[in-house]
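Undergrad: dropping the sequence and predicted coords here.
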Amino acid sequence: MNHDELNHWAKRAADWAREYHAGLRERPVRPRVTPGAVAAQLPSAAPEQAEPMERIFTDFEAIVPGATTHWQHPRFFAYFPANASPASMLAEQLANAMAGQGMLWQTAPAATEIEGVMIRWLLSALGLPGTWTGTIHDSATTATLSAVLAMREAALDWQGNAAGLSGQRRLRLYASAETHSSVDKAVRIAGIGQENLVKVATGAGHGMDPQALDAAIRSDIGAGFLPVGVVLCVGGTGIGACDPVGACVDVAKAHGLPVHVDAAWAGSAMICPEFRSLWSGIEGADSVVFNPHKWLGAQFDCAVQVLADPADQLRTLTMKPDYLKTLGQAQVTDYNDWTVPLGRRFRALKLWFTLRAYGLEGLRERIRNHVAWARELSEAVAALPGFEIVTGPALSLFTFRYRSDAETEALLRRINDDGRVYLTQTRHAGRFVIRVSVGQFDCTREDVMTVEEVLRDLVGGEA
């Protein structure tokens, strides 16, 4: 295949994409396939000779769409969304065509400088201090790992990277039970260890109890342990829980500890000033991560980490062998120094396109609609016989159950087998509950209220 053929097939792919999105509502959100069914349709080895693109594209159409979970389906209410606005898709096509590797300023001047400007745009849009800065990672997991590594090194007086952790005091990191599993992964990779991630008790609002945080830190200091930092959540994955950021930051700072805030989902909603009370006190944090690919329409992957001062993270992660130095340009920004991978995609382009194509007010309208529709749906579900709202809407996320754990789990299986909507589960206070997360870029009120329709159809006269 050459570039002339690419021109033809790229247009064919664009036509296919338009038809795919236009027909998503007619597809089940989750495919009706069994494990191994896709692999069984593929040859056991790669072809020795080139095959015509017509045959390759035909196989794609026959095998892939019918075995895909359709994350862009307007009735995808599972997990959190991984959105892809049309403007973002276009930007990704252009980034893919240029196929740059943005590890250094000199390898990607436009990508580097547009990234810096996008960070400044987002800081302003979220109401965060203009003195902060930041970078774009692949996911919140990488951003949180980067922050935790920096916490570890600062606590160890920069000896962890050089000498390793053997012989060091036992390190401790603090987070609430509602914090995402990426924090657990970070302590494992950072060498802190799962047993040293202290899950602090939560209060009545499901957020971290500041007094319990203070007590845990004091207890560990008394036991000779070395606290390294605190990770807070705003919009936890399970039920959308939010830690009381300001009060917890005050406790952490009283002990000289840095704070990282995981707002991967809910952070995007802070472009709406009326929601910022959910992270009141955020200006006292040291690091915050949010994912524009979850709720701002920027195609996955796109996680933004903003920092009050990047010095510790840069000192922890920067490596500059001779072959990575930009000769004669000592003051340039090389964003690989801010994160774990050396290689970097041109992620800023899709932010640039998306923010311009829809505008902040257009994006705010979408988020406000999602929040309002989720609230309306929760009220409708609460009115159904046998149903209980377990946790009310946190922005556009709520949970419910149907009579018992066993019946709730059985109902979830029926919902997803039905195919009209896709929901997922969690456990809260020991009970099996079903999550509804509204946020798909193109969903409508009618799509959201389809959840109520499906529940009515499936339970019928059972109640």
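TA: That came in fine, so what should we check first?

Undergrad: please count neighbours and contacts with C-alpha atoms only from this point.
TA: Will do.

Undergrad: for the stretch 301-450 of the chain, just list every one of the strands.
TA: For the stretch 301-450 of the chain, the strands defined by DSSP state E, counting those that start in this stretch occupy 303-307, 387-394, 397-402, 424-428, 431-437.

Undergrad: of all the ones you listed, which one comes closest to residue 252?
TA: The closest of those to residue 252 is strand 303-307. By Cα to Cα, the value is 16.5 Å.

Undergrad: name the helices or strands packed onto that closest one?
TA: With contacts taken as 3 or more Cα pairs under 8 Å, 6 or more residues apart in numbering; DSSP states H and E, strand 303-307 sits against helix 109-126, strand 133-137, helix 140-155, strand 287-290, helix 292-295.

Undergrad: and the helices in the stretch 351-463 of the chain?
TA: 405-418, 445-459 (DSSP state H, counting those that start in this stretch).

Undergrad: what is the orientation angle of the first one with strand 424-428?
TA: Read it as helix 405-418. Per axes from the mean of the first three to the mean of the last three Cα atoms, to 10 degrees, the angle that helix 405-418 makes with strand 424-428 is 160 degrees.

Undergrad: dropping in the other structure now:
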Amino acid sequence: MTPEEFRQAGYAVVDWIADYWATLDQRPVTSQDPPGAVAAGLPAGPPAQGEPVEAMLADLDTLIAPRLTHWQHPGFFGYFPANTSGPSVLGDLVSSGLGVQGMLWASGPACTELETVMLDWLAEALDLPARFRSAGAGGGVIQDSASSATLVATLVALHRASGGRWRGVGVDRRYRVYTSTEGHSSIEKAIRIAGLGADGVRLIEVDPVTRAMSPAALRAAIEADRAAGVVPVMVVATVGTTSTTAVDPLPQIGPICAEHGVFLHVDAAYAGAAAVCPELRFGHAGLAYADSYCFDPHKWLLTGFDCDAFWVADAGELVEALTVLPEFLRNAATESGAVIDYRDWQVPLGRRFRALKLWFVLRWYGVEGLREHIRRGVALAARFADRVRADDRFELVAPHPYALVCFRLRGPDGPNEQLLAAVNGSGRVYLTHTRVAGRHTLRLAVGAPQTTEAHVDEVWELISRAAPVGPPG
């Protein structure tokens, strides 16, 4: 493909994406076809000769797009959002076009330095503690996801707890990580990958109302483990849990970690974005105790996947835990100690120029534009919660501090399961479910960029009509 051919094909692809966004509201949110439909529509093997981009776009229209779950759809209320935006797509396009491999400062100086500054910009926008800024001992880096951030934090915590002697499975001491029963599944996966096994994580009970970690239960667990010869390594506290967006109480958890010398990682994958709004920073109270912190701009901050912002208070500790320097990566800049090599801040060696899309998003929207986006989502969720609260057939099952509403029909699980299936079967909206205190609970997460009051009212009308008439019993 010559530069001129690329130019013409690029125009066509951008037009296709713009048309896709413009017609999202006219499409079913989820695919109506059975499993195997896409595979059945593809040729048995690759083409012998090249094909024009027009043929590829035609197949996008007929084969691919109708069989997607449309995460940017204004009726998508399932899971947490996975936002993208025009500026993000353009930043990704530039990144792909440059093809930079940013493993070392020397392999892409601008790639590294822009990322450092973007993480400082984000830290300022969220008003994170000064210890996470690159001007001091700490700093930030882009990981692919909060799952990877948790894994990196686990490895650093093990390095600290073992006095730098952690070498994985087979060590002669037992180590343990703590999180609440509402913590994300990626925490357990990180513990397994790190070599601690299923016994390496201890789940701490939560408050039955707030669904947040109990500090008293955490303290008791740590003290019991220490008495049994187990080494407490890390506590993972969550700001905005996946099921209900509960906020673990950092002002109480932090001092417990400090008292016992336990690494504190804060996972704010979804809710961290809300901290661009000063009135929504309540989840960050006590964050000064944290050794590391992360959130996903690719969830609620209009930046396409993958982009997790991860900060540490002690970058030297992180690098010491993860660095492996073969001869073929040695270079004068690294040896000088004057640069950051982000390969030492993550598990993989290679890395894309992800800071570009973050740069484009921050510059296009500005902090005020991002605040407007977050506030709109919170207001729409509150609008929906008001509808639920006013209908005696339903109950809200957890607080909704951000843009997720957890609700259910009063009574047994069966009608709730049937309600969810009926609403999702409409093709107009998509919700998911969780279990809260053992009860089947519907989740409505607002976040798609095109969602308006009309879409929130529509989903409530669908739910209200599909629900049984009259209160239960």
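TA: Noted; the coordinates are in hand. Quick caveat: nothing in here was measured; it's all calculated off a predicted structure.

Undergrad: the strands of the stretch 301-450 of the first structure into JSON lines, with extra columns for distance to residue 324 of the first structure?
TA: Below are the strands of the stretch 301-450 of the first structure laid out as JSON lines (distance: least, Cα to Cα, whole Å):
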{"stretch": "strand 303-307", "distance to residue 324 of the first structure": "23"}
{"stretch": "strand 387-394", "distance to residue 324 of the first structure": "45"}
{"stretch": "strand 397-402", "distance to residue 324 of the first structure": "44"}
{"stretch": "strand 424-428", "distance to residue 324 of the first structure": "44"}
{"stretch": "strand 431-437", "distance to residue 324 of the first structure": "43"}
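
Undergrad: dump the ones you listed to CSV, plus mean neighbour count and distance to residue 190 of the first structure.
TA: What follows is the strands of the stretch 301-450 of the first structure, written out as CSV (neighbours: other Cα atoms under 10 Å; distance: least, Cα to Cα, whole Å):
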stretch, mean neighbour count, distance to residue 190 of the first structure
strand 303-307, 25, 18
strand 387-394, 19, 31
strand 397-402, 25, 31
strand 424-428, 17, 27
strand 431-437, 25, 31
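
Undergrad: so can I have TSV of the helices of the stretch 351-463 of the first structure showing mean neighbour count?
TA: Formatted as TSV, the helices of the stretch 351-463 of the first structure follow (neighbours: other Cα atoms under 10 Å):
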stretch	mean neighbour count
helix 405-418	16
helix 445-459	17
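
Undergrad: right, and those helices - which one's nearest residue 262 of the first structure?
TA: With distances scored as Cα to Cα, the stretch of the helices of the stretch 351-463 of the first structure nearest to residue 262 of the first structure is helix 445-459 (26.6 Å).

Undergrad: re earlier: need the helices and strands packed on strand 303-307 of the first structure in TSV with distance to residue 348 of the first structure and mean neighbour count, can you?
TA: As requested, those are exported to TSV (distance: least, Cα to Cα, whole Å; neighbours: other Cα atoms under 10 Å):
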stretch	distance to residue 348 of the first structure	mean neighbour count
helix 109-126	5	18
strand 133-137	7	25
helix 140-155	16	24
strand 287-290	14	28
helix 292-295	11	28
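
Undergrad: mean deviation of stretch 111-124 of the first structure from the second structure?
TA: Mean deviation of stretch 111-124 of the first structure relative to the second structure after superposition (mean Cα distance after the TM-score superposition for the first structure): 0.7 Å.

Undergrad: surely residue 250 of the second structure and residue 287 touch.
TA: Yes. Residue 250 of the second structure is within contact range of residue 287, at 6.5 Å (criterion: Cα atoms under 8 Å).
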